[in-house]
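Undergrad: everything below, folded, please.
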Amino acid sequence: MARKTVVIVGAGFGGLAAAKALKGADVDVILIDRTNHHLFQPLLYQVATAALSPADIATATRTLLRRQPNATTLMGEVTGVDAEAKTVSLADGTTIAWDWLILATGAAYSFFGHPEWAEDAQVLKSMEDALDIRRRLLGAFERAELAGDDPDEVRRLTTFVVVGAGPTGVETAGTIAEMSRQTLRRDFRRIDPTKARVILFEAGPRVLTAFTEPLSAYAERALEELGVEVRTDTMVEAISDGVVRANGEDIEAGVVLWSAGVAARPAAQWLGAAAARNGAVVVRPDCSVDGFEGVFAIGDVASYAMDGKPLPGLAPVAKQQGMWLGKLIRARLEGRPEPAPFRYRDWGTMAVIGRSRAVAMLGGLRMTGLLAWLAWSMVHLMLLIDFRSRLTVYVNWTWAWFTQGRGARLLARLP
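TA: Predicted coordinates:
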């Protein structure tokens, strides 16, 4: 009998976990991704704000699977799925056959029906996004130094708007404020970086709505102490030509960052499958897609209901689903009893606001300040995929702690 093939689309937390869970199984694993690396997305904002270098949070996927003989890595962009023929199509015309298909393509940002805003607002989902944001942030200060005799232009260039006060928005806004007020304050002669404006817009009544109200209130106070202007209950009405309109006010900004809404990548459209409001594929308790034999979806691209509520789009969810799905496929391959339906184990949620400032919910434990920051640091260090990354990130964080410096502030050209 011919050896079966599992095709995994996406080398994020879910896809990589599924591939590793199939190590040693009597099956060929083909992992397809648009990039050649696995990215630790929770620290992506630190690359965007020059705290870390790209290699600190990304590792070549081939390196991670080097010791897994049954795994093949392909760099390519999947553009469609033929469920009847059991093939996936790549942008270059290549087709790959599968017996089982795992869709782990993740999510992209949604502009709530205003795709034109993407021309002016930067998003943070990939390494390319992070490097572009870093170039724009640092470039804004460089251009402001050149325009030092024009206070209006300096003010525009050093105004930074962040839309969306979830963990990514809060972490990014806090880090930009910290960078301008601490790291850059002595580096320029014609401008004063400490006067940069960082404005955080949130349509809801508070920041970090996934956290308890006391933790949310602490986060807002910490942001304001860093100099961030927090504006809750504020809807963005338009973004065009570097101008953000919110609640009737126009704000000229040097950089606009969008972290408000997410939408699943188009896996549901590839299949013609049922989808949730955000475009995520609706899946059954075993992560399979109803009506499509051998097709599974995990992570942000899947809408998985547990206890009547959809699971959040978090890295631990994707990772746990990938590991569980690998066990399920192995059991089916080997004719063993299948594992019980997947259940997510929530170990907690964290968000960092700045140096020594963070909030954390770990089971019934609630933490703020330095203790939460230390817990956040330890957890993220341990979750990094390899020892080299852990070591370099630890060294960078330690150096930044004592010097308030950032080691990845190089620009090849102005944006």
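
Undergrad: alpha carbons only for contacts and neighbour counts from here, please
TA: OK.

Undergrad: can you list the buried residues in stretch 302-314?
TA: Buried residues in stretch 302-314, counted by 16 or more other CA atoms under 10 Å: 302-304, 311, 313.

Undergrad: ditto for stretch 125-132
TA: With burial defined by 16+ other CA under 10 Å, the residues of stretch 125-132 counted as buried are 125, 127, 129-132.

Undergrad: do the same with stretch 216-223
TA: Of the residues in stretch 216-223, those buried under the neighbour-count criterion (16+ other CA under 10 Å) are 216, 218-220, 222-223.

Undergrad: between these, which is closest to Ala351?
TA: Nearest to Ala351, judged by CA to CA, of these is Ala219 at 8.8 Å.

Undergrad: tell me which element the closest one falls in.
TA: Assessed by DSSP states H and E, Ala219 sits inside helix 213-225.

Undergrad: before we go on, could you also do this sequence so I can check it against the first one:
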Amino acid sequence: MNIPSVLRRPDAASGPGPGPRVVIIGGGFGGTNAARVLGRAGARVVIVDKNPYTCFQPLLYQVATGGLNPGDVTYRLRSFAARTPNCRFRRARVTGVDLEARRVECDNGGPIDYDYLILAQGVGANFFGTPGAQEHSYTIYTRTDSVRTRDVILSNLEALDTDRGRNFDVVVVGGGPTGVEMAGTLAEMKSIGIPAIFPDVSVDRVHVTLVEMAEHLLMPFDARLRHYTRRQLHRRGVDVRTTTAIAEVREGSVLLRDGSTLPADMVIWAAGVGAHEDVMDWGLELGRGGRILVGPDLRAKGQDRVFAVGDGALIEGNPLPQLAQPAMQEGVWAAEQILDLEAGRRTRSFSYRDKGTMATIGRNAAVVQMARFHGLRIDVTGFVAWLAWVGLHLYFLLGGRNRLQSMINLAARYLTFSRQASGIIGDIVDEGGDPGGAGPAAEG
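TA: All right, here's what the predicted structure looks like:
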């Protein structure tokens, strides 16, 4: 891209200067990628997020099952801003957006004026109006929720050792990558870890059920990969129930739409994501699931200086999967559109490059669906796919320390799996304790 000279200076200050002032709401995949491009081009960037860190959501299930520490998958946004030219960070919750005045209202530090605005606020859990789901379910879409889920899993496992008449029934709702990864890991903790860590507890007292409303697990994947996934989960002892819908989540049980019930000491909701309620007050046109409607160039409908990217945005007529890769590519694209506008050029339609998708099922088992190349596509399963999954996720972690610590922790868990697969370290949750607001509260 031919960038104007006033937008080329990597040492430009974030205060007054020639570059446009760009406010980015949300420090996730879309927001940080947009900030890199704009900051290096000389724009004055301010990232606003309610959390002081960015979180690598694809590995949060590892936090929930004790494989990684919370700090392994989080990175300080102040450190990110310090390493990115012309970038500043404001820890605040956005309370409103004044589109006419070009101003972002915050609960901390006063309003922020902008020349351009990028909305990368992300999403939270979507319970689809299911009665009792928000009150009685746990989620793993945020760092806080994953730590809470980890502690409840630990508490239930510890209770098995002292209460011989008790079982631990876990129902995982949602057959996408998050649900599959969570169910597979829990099943391996049951079959391999419990005999080592809790020798007096029978594995028959722990049950893992995966419930999916659709006909298959991992619906976007090829049929061969879906069948492989189901077989691997069955081998690990997961009770897989497809074409099964949840009617209500109750305390201690789940009511299915066919009238039957499943015992549930713990329900982990991984059935999908939805928009944050705050977005409804920003004066923008919303589409399905409360996502911000954007045009082909990622500008919000009816706006010439507001872009929306990531899971919280919906391209009209071209919906994309709510995954990390689309968010990262959209963040870069939105940044380049701003540079084009500043140079007097017209914006261009976003073109998503599908690089493939993957999901891990458990130890030595994963599925990788490559993007098509000249009409051909290579799909990989098993140990090679699992290695690819591990390598790619480590690569995309922010910060060398995070990559190194995650690599060490995952390697240690792999090598000592038979002795420490359920060796979760956390706090004990009181009997009957409230999930603590396990509703939609995803980090921006």
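
Undergrad: in helices, which of the buried residues of stretch 125-132 of structure 1 appear?
TA: 127, 129-132 (DSSP state H).

Undergrad: in JSON lines: the residues you listed, plus distance to Ala165 of structure 1.
TA: Below are these laid out as JSON lines (distance: CA to CA, whole Å):
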{"residue": "Met127", "distance to Ala165 of structure 1": "21"}
{"residue": "Asp129", "distance to Ala165 of structure 1": "19"}
{"residue": "Ala130", "distance to Ala165 of structure 1": "18"}
{"residue": "Leu131", "distance to Ala165 of structure 1": "21"}
{"residue": "Asp132", "distance to Ala165 of structure 1": "21"}
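
Undergrad: name the nearest of those residues relative to Val236 of structure 1.
TA: Asp129 (21.6 Å).

Undergrad: enumerate every residue touching the closest one.
TA: By CA atoms under 8 Å, 6 or more residues apart in numbering, the contact list for Asp129 of structure 1 reads 48, 122-123.

Undergrad: can you tell me how far Ser377 of structure 1 is from Asp132 of structure 1?
TA: Using CA to CA, to the nearest Å, Ser377 of structure 1 is found at 25 Å from Asp132 of structure 1.

Undergrad: structure 1: matching residues for stretch 61-71 of structure 2?
TA: Aligned using TM-score structural alignment, stretch 61-71 of structure 2 spans residues 45-55 in structure 1.

Undergrad: distance from the chain centre to the matching stretch, please.
TA: Here stretch 45-55 of structure 1 shows a centroid-to-chain-centroid distance of 13 Å under the convention CA atoms, centre = their mean, to the nearest Å.

Undergrad: now stretch 189-199 of structure 1
TA: Per CA atoms, centre = their mean, the centroid offset for stretch 189-199 of structure 1 relative to its chain is 28 Å.

Undergrad: do a quick rundown of the helices in the stretch 201-350 of structure 2.
TA: Along the stretch 201-350 of structure 2, the stretches classed as helices by DSSP state H, counting those that start in this stretch are 223-235, 324-342.

Undergrad: deepest-packed of the ones you listed, please.
TA: Scoring the helices of the stretch 201-350 of structure 2 by mean neighbour count under mean count of other CA atoms under 10 Å gives helix 324-342 as the most buried, with a mean of 22.

Undergrad: what's in contact with that one?
TA: With CA under 8 Å, 6+ apart as the test, helix 324-342 of structure 2 has contacts from 3, 7, 20, 29-35, 37-38, 116, 118, 297-298, 307-311, 320, 346-348, 350, 352, 354-355.

Undergrad: ok, 6 Å please
TA: Contact with helix 324-342 of structure 2 is made by 29-30, 33-34, 38, 309-310, 347, as judged by CA atoms under 6 Å, 6 or more residues apart in numbering.

Undergrad: and what of stretch 147-166 of structure 2?
TA: 64-65, 426-429.

Undergrad: give the buried residues for that stretch.
TA: Residues of stretch 147-166 of structure 2 classed as buried: 147-157, 160 (neighbour count, 16+ other CA under 10 Å).

Undergrad: and of those, the nearest to Ile246 of structure 2?
TA: Using CA to CA, Thr149 comes nearest to Ile246 of structure 2 of those, at 20.4 Å.

Undergrad: could you check how far that closest one is from Gly122 of structure 2?
TA: Shown here: Thr149 of structure 2 relative to Gly122 of structure 2, a distance of 21 Å by CA to CA.
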